[in-house]
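Student: Just to be clear, the model below is a prediction. Sequence and coordinates:
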Amino acid sequence: MLAISSLAPLFPGFTAPKTYAAYPVWADSTTKTVKFVALSKKAAVRLYHRARDFDRRTHEPGKHGGVVGRTALAVLHALLFDFLNYRTGRLDPSWQALAFKAGVAYSSVGRALKRLKALGMLFWLRRCTETHDADGRFLLKQDTNAYAVLPESQWLGYVAPPAPPPPAPGTWGDHPPLPDALTAAMAEQRHGGTLESVVRALESEPDNGVAAILARLGRAVQKAESGKSSGLSQ
């Protein structure tokens, strides 16, 4: 059977009718409304720094970058800091917009997104919208993907770096030793502290015998003053 288009040369001025795919979109595209999850800017910054650290710690000599790669990191940076709505979580840029903001080629965006998804760092949903053509026929139109940057607990092969050790005693950043109860009480008195604040400072170190005796003395003085005040009020 001859195709209609093959008849065109036999009839001058004949134009074969346009044909349309029933649904010219990706098979797994959804028309449902996507519910984005909000992500604060602080959390976005933390995720990006951990992704960069992940790439550095997996770098092998003689190779460009680690398991993430520079291009994928650039795309991730654009997603988190150029397109993510921190209040609503909306994240649905086009590939053209990603390529421009990340400073990479359009074809590189697809490879970068696939790498991020393979590592468990990114997930997306393909979306489409219902529409009609000029003749009123129902069509599905491809829309931009909806993205979600996943937490580091989902990243393939990621191990959180160990916490840095505390500063050595006496070095910059080390916490100064707390003053003993007697020193703290003297400081309170010197700076015009009340009897109550001085007694509390003495009671902060119950194992200090001298401080404990002075604290009891201070409480006795408070009790005596309280009794005098009650007698005067009567």
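Tutor: Sure thing, it's come through.
Student: from here on, contacts and neighbour counts on C-alpha atoms
Tutor: Noted.
Student: any idea which helix is longest in this protein?
Tutor: Ranked by residue count under DSSP state H, the longest helix found in the chain is helix 209-233.
Student: list the buried ones in that one?
Tutor: 211-212, 214-215, 218-219 (16 or more other CA atoms under 10 Å).
Student: Quick check: which helices or strands does it pack against?
Tutor: Helix 209-233 makes packing contacts with helix 195-203 when contacts are defined by 3 or more CA pairs under 8 Å, 6 or more residues apart in numbering; DSSP states H and E.
Student: still on that earlier bit, next one: the longest helix of the chain to chain centre, how far?
Tutor: With CA atoms, centre = their mean, to the nearest Å as the basis, helix 209-233 stands 55 Å off its chain's centre.
Student: ditto for stretch 146-153
Tutor: 9 Å.
Student: Can you pull out the residues in contact with that stretch?
Tutor: With contacts defined as CA atoms under 8 Å, 6 or more residues apart in numbering, stretch 146-153 is touched by 34, 36-37, 47, 50, 90-93, 120-127, 158.
Student: Put this next to the previous one:
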Amino acid sequence: MNTGEAAERGSFFKRIDGVVNGARSGGSQVDRKPIRRNSLRAGSCEGSFWRRTSRQDVQKVLMAARHYDRANKGHGKRNGPLGGIALEVLALFANLVNFKSGRLDPSLDYITEKLCRSRDAVVRALKALRDHGFLDWLRRFEPAPHEGRGPQVRQVSNAYRLSAPKRALALLGRWAGRPAAPDDDQAARRDRAAMEAEHVKTLDLAGLAAFKIEDSDLAKALSLMGKAIDLRESAKRTEYQSTSYSYAGS
């Protein structure tokens, strides 16, 4: 590269820096807000950031956040470390995320409008979610063509990604798909017990055996026994109903 090319290349990058800092190449002030630090070009940074997810995984993040907020609420405090608005934001994101691609990039204006919350309140909620490990994001910019010399860019919405820290997933016990960590919080234990009780109500004898017994062979044997009992009870009911109809018709 000769001296002229090097000078031209250096001049180009200086103009780029000027745009990112909110100034035109000639030094005149730009009418738009400056690009925020650490912003990446939209369309070039999300591929390794967004991850495929599922409704079950997203609901797990929501449940973990609620339990975490409740378990870490200080005595006499109205809210936990996340707060009600942060949980509202998380619930909104759970409805917006694309399960197949992981895409999640609502604008701040969209979030505030949907939740009917102030901009400052939403910004604080987003920060709380990120600080406690339930959310991460990338700042992004995109080209914005304009008349005149020099490139121009503008800030666009962040790319968001939901997550759940291990300490929060531990509060879910078996519902997190992993053994429960020791937990002295009585409220969290009551919540887990209530969730398990609701689930157990939906199980037949075979499913109950598989749910309760850790030993797979024993669970399989009890499951088969449970199915046999269910079939026998079903046959008895059918026979009883048939006999009742016969008596009623005679």
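Tutor: Yep, it's here. In this text the structure is predicted, and so the values were computed from the model without any measurement.
Student: relative orientation of the longest helix of structure 1 and helix 195-203 in degrees?
Tutor: 160 degrees (axes from the mean of the first three to the mean of the last three CA atoms, to 10 degrees).
Student: Geometric centre of structure 1: which residue is closest?
Tutor: Ala43 (2.3 Å; CA atoms, centre = their mean).
Student: those strands in structure 2, which residues are they?
Tutor: Along structure 2, counting by DSSP state E, strands occupy 40-41, 135-143, 153-162.
Student: Could you identify which of these is most buried?
Tutor: strand 153-162 (a mean of 20; mean count of other CA atoms under 10 Å).
Student: For that one, give the aligned segment of structure 1 as residue numbers.
Tutor: For strand 153-162 of structure 2, the aligned range in structure 1 is residues 140-149, judged by TM-score structural alignment.
Student: Next, the distance between the ends of the matching stretch.
Tutor: Using CA to CA, to the nearest Å, the end-to-end distance of stretch 140-149 of structure 1 comes to 27 Å.
Student: now do stretch 127-147 of structure 1
Tutor: 11 Å.
Student: any chance of the strands of structure 2 in CSV, plus distance to Ala91 of structure 2?
Tutor: Output for the strands of structure 2, formatted as CSV (distance: least, CA to CA, whole Å):
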stretch, distance to Ala91 of structure 2
strand 40-41, 26
strand 135-143, 12
strand 153-162, 11
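Student: Compare the ones you listed and report which one is nearest to Arg32 of structure 2.
Tutor: Closest approach to Arg32 of structure 2 among the strands of structure 2 (CA to CA): strand 153-162, 7.6 Å.
Student: got the angle between that closest one and strand 135-143?
Tutor: 160 degrees.
Student: Mind reading off the mean deviation between strand 153-162 of structure 2 and structure 1?
Tutor: Its matched residues in structure 1 lie on average 0.8 Å from strand 153-162 of structure 2 after superposition (mean CA distance after the TM-score superposition for structure 1).
Student: Please state the offset of that strand from the chain centre?
Tutor: With CA atoms, centre = their mean, you get 17 Å for strand 153-162 of structure 2.
Student: do the same with stretch 18-34 of structure 1
Tutor: 32 Å.
Student: ends of it, how far apart?
Tutor: 33 Å.
Student: So which residues make contact with it?
Tutor: So stretch 18-34 of structure 1 is contacted by 125-130, 139-142, 146 (CA under 8 Å, 6+ apart).
Student: Just flag the most distant two among those.
Tutor: That would be Leu139 and Ala146, which, of the contacts of stretch 18-34 of structure 1, are the farthest apart (CA to CA) at 20.4 Å.
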